[in-house]
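# no sequence on hand, only this structure:
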């Protein structure tokens, strides 16, 4: 029995045997805790300034629109340059932006237009940063362990979702939202230090792509020409646009449906994060992702989000949130690993920029739609639309599986690129 438990532990935490990944792992816990604190504080700041779900959705759109527009550029940079240095630069700039927002808020001069501008600047940094951070995981652990590392990275994000909102709820109640922005600024220092300590001779660095014309367009064409990449990205577009809008739907549900305030929002977000941590650890112990499992997870995601939409009390919402977390982390981990494993190394940065565009860059479209629905109908309707989006993604993925089977080329049988 002990031997089985030890073997399970080794499979679950396999990537942590790499020193570089351990440094990265710890720094991400600190950094993402600050990010989640800022996310809660930003939502509350906007609602305090405007009382409008539409304004909240617009701020999120301003934050994520640059990803829709600039992620391919970030992907090309990741393919061309040293990812470690790129990450150090983007994290430093993000920290300075968080500090600026904190100073403006603490001084009492912050206005909505300032939030819009800073949100857009945050989004620009994220667009250039995400492809490098996504693909740097593979450089730290290699192809064989990338699925495990990606999943553990998702666990980090969601562990921070437990820590960050819980701390943010206390900080906002006792001090205010400005202190959350300042803490987030400090948290970026952990990532910069980790990047300094990374041993470059232990990295599995891919060959850098030389400068050539039409490289961004070539990345789009490559991803669309590969069935498993195309199917995964389309599923992510649907789910990213309508389902992963929790930064808009949960604050509205907490405030306008249940009157639970920032504490209720923090509890919902923390419970979702706790479920994602448990689910992520379970996923980390499994084998490589398959398209069938990705479709099944999309169905589960839709069921969980749909359940939140119809829960009559906030206590029942709390009970369902961990299941939303499990489904969300499985969706992100399976799709991320699928794209990385099935991408040509020279195209991996550009493919992962499409991952960012589909999951994050879709928010400028979905955020205002979901916010408008919440304002003019109810937050429950906005959540129900998210459930429908997940079901639509599952239906599309299943139809592509059937098409591949009819063509006698099962998607699950495709070999990962090396």
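Received, thanks. All of these numbers come straight from a predicted model, not from anything done at the bench.

# can we go C-alpha only for contacts and neighbour counts from here?
Noted.

# quick check: closest non-adjacent residue to residue 340.
residue 348 (6.4 Å; C-alpha to C-alpha, 6 or more residues apart in numbering).

# list of residues touching the helix or strand hosting that neighbour?
Residue 348 belongs to helix 348-356 when assigned by DSSP states H and E. By C-alpha atoms under 8 Å, 6 or more residues apart in numbering, the residues outside helix 348-356 that reach it are 67-68, 71-72, 74-79, 127, 130-132, 134-135, 216, 219-220, 223, 233, 236, 336, 339-340, 343.

# again, only using 6 Å
71-72, 75-76, 78-79, 131, 219 (C-alpha atoms under 6 Å, 6 or more residues apart in numbering).

# which of those tops the neighbour count?
Within the contacts of helix 348-356, residue 71 tops the neighbour count with 33 neighbours, counted by other C-alpha atoms under 10 Å.

# please compare the first structure with the one that follows:
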């Protein structure tokens, strides 16, 4: 026991300099800055678009259709992006896709400025822009670890999570202040900046076409260039991954739907899009505050099943509390909590896929994770949007929270029993 504690302490002492060493690489700093730009650009579109649709249509069901338009491409194209990274350089993909992703928001900004933007036209252009973003989405998860030595990859993934949260705090606030037209214009410029960074930054091995590494112990027959179908088989055959994805579905049915329909919550207590930006920013603040404690917990071999169970139950209780809230300040506090829970869930999934699975499979499986996350968010948004129109915003949130609590009980029992099987087997041996 003393040796275990000493080992954990040694890991903690090494972690801090390892984190600072990761940021000494100029290519790493540039990629993190590019990730912030890309994330902020996407969140500007989410904030500006959802507020525009809700204001013009006055219906959460219409807002749900905007969610479908903006997220459905990710459902189908995130796995394709992950699969493409098995054959093409992720850097080359960003160089091509980032400028293409800039076209739709720039066109929307022009239409808004001339007074010719309509909701159907916004939906169509949103689908086009989201398609390019979806293909590009898995790339930074693959590029960033390749900018540092293997010993620093866990640290740089932690910084990647921080960069994501910085982007989703900055982007919505900028959109809330700028308004619809300027927000879309700045979003397009953001994607062009990402492309420019890629062209001027030498990235060495990250620019080469990936090669398949040797088979891992967990799945010794991994084929060259893991396919989407192979990723599905791995997800189903590896118990830990299957449990992980089951928790992801339940969590993002709840958390994802609230994030996508947050404009309805903001409009319930405020009349400006800045309130929506503030709520998104609070979620990011919660995630930033949670990042380091969760990483420390995972580095010390913390019990992931217990953490996932706590996250799901806490999310359900937070949603119920949302339903009884009547002011923006309390809503902001609850978004801090929801953001913290989302960060814990994301870090567990990110660490499990990108650091513990075979490198030849990680890209496709991470793309599959993004697709499942997106699908759960879309389904949850449709259901919650219809529910809010039927019974009201706050009553809909209470109902969602109660239903999630009912689902969480058998889910936690299932997850706990499944995670204890390997331990029982090792005990018998």
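Happy to help now that I have it. The model shown is predicted, which means the values in this text are computed figures rather than measured ones.

# before we move on, back to that, the helix or strand that comes right after the helix holding residue 348 of the first structure aligns to what range in the second structure?
Downstream of helix 348-356 of the first structure, the next assigned helix or strand under DSSP H and E is helix 363-376. Using TM-score structural alignment, helix 363-376 of the first structure lines up with residues 377-390 of the second structure.

# how far off centre is that stretch?
20 Å (C-alpha atoms, centre = their mean, to the nearest Å).

# how much does that stretch stray from the first structure?
Taken over the aligned residues, the distance from stretch 377-390 of the second structure to the first structure averages 1.6 Å (mean C-alpha distance after the TM-score superposition for the first structure).

# tell me which residues of that stretch come out buried.
377-388 (16 or more other C-alpha atoms under 10 Å).

# can you put these in CSV and add distance to residue 423 of the second structure?
Below are these laid out as CSV (distance: C-alpha to C-alpha, whole Å):
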residue, distance to residue 423 of the second structure
377, 33
378, 36
379, 35
380, 35
381, 38
382, 40
383, 39
384, 39
385, 42
386, 44
387, 42
388, 44
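
# which of the residues you listed lies closest to residue 284 of the second structure?
Using C-alpha to C-alpha, residue 377 is the member of these that lies nearest residue 284 of the second structure, at 17.6 Å.

# didn't that closest one look like it was pressed against residue 251?
No. Taking contacts as C-alpha atoms under 6 Å, residue 377 of the second structure lies outside contact range of residue 251: 9.1 Å.

# any shared contact partners between these two?
Counting by C-alpha under 6 Å, 6+ apart, nothing touches both residue 377 of the second structure and residue 251.

# return the residues in contact with residue 100 of the second structure.
Applying C-alpha under 6 Å, 6+ apart, no residues qualify as near residue 100 of the second structure.

# what strand or helix carries it?
helix 90-113.

# okay, and that helix goes to which residues in the first structure?
Under TM-score structural alignment, the match for helix 90-113 of the second structure is residues 83-106.

# buried residues, the matching stretch. List them.
Buried residues in stretch 83-106 of the first structure, defined by neighbour count with 16+ other C-alpha under 10 Å: 83-84, 86-88, 90-106.

# what does residue 25 of the first structure correspond to in the second structure?
Using TM-score structural alignment as the criterion, residue 25 of the first structure maps onto residue 32 of the second structure.

# for that match, grab the count of nearby residues.
Quick note: residue 32 of the second structure (other C-alpha under 10 Å) scores 22 neighbours.
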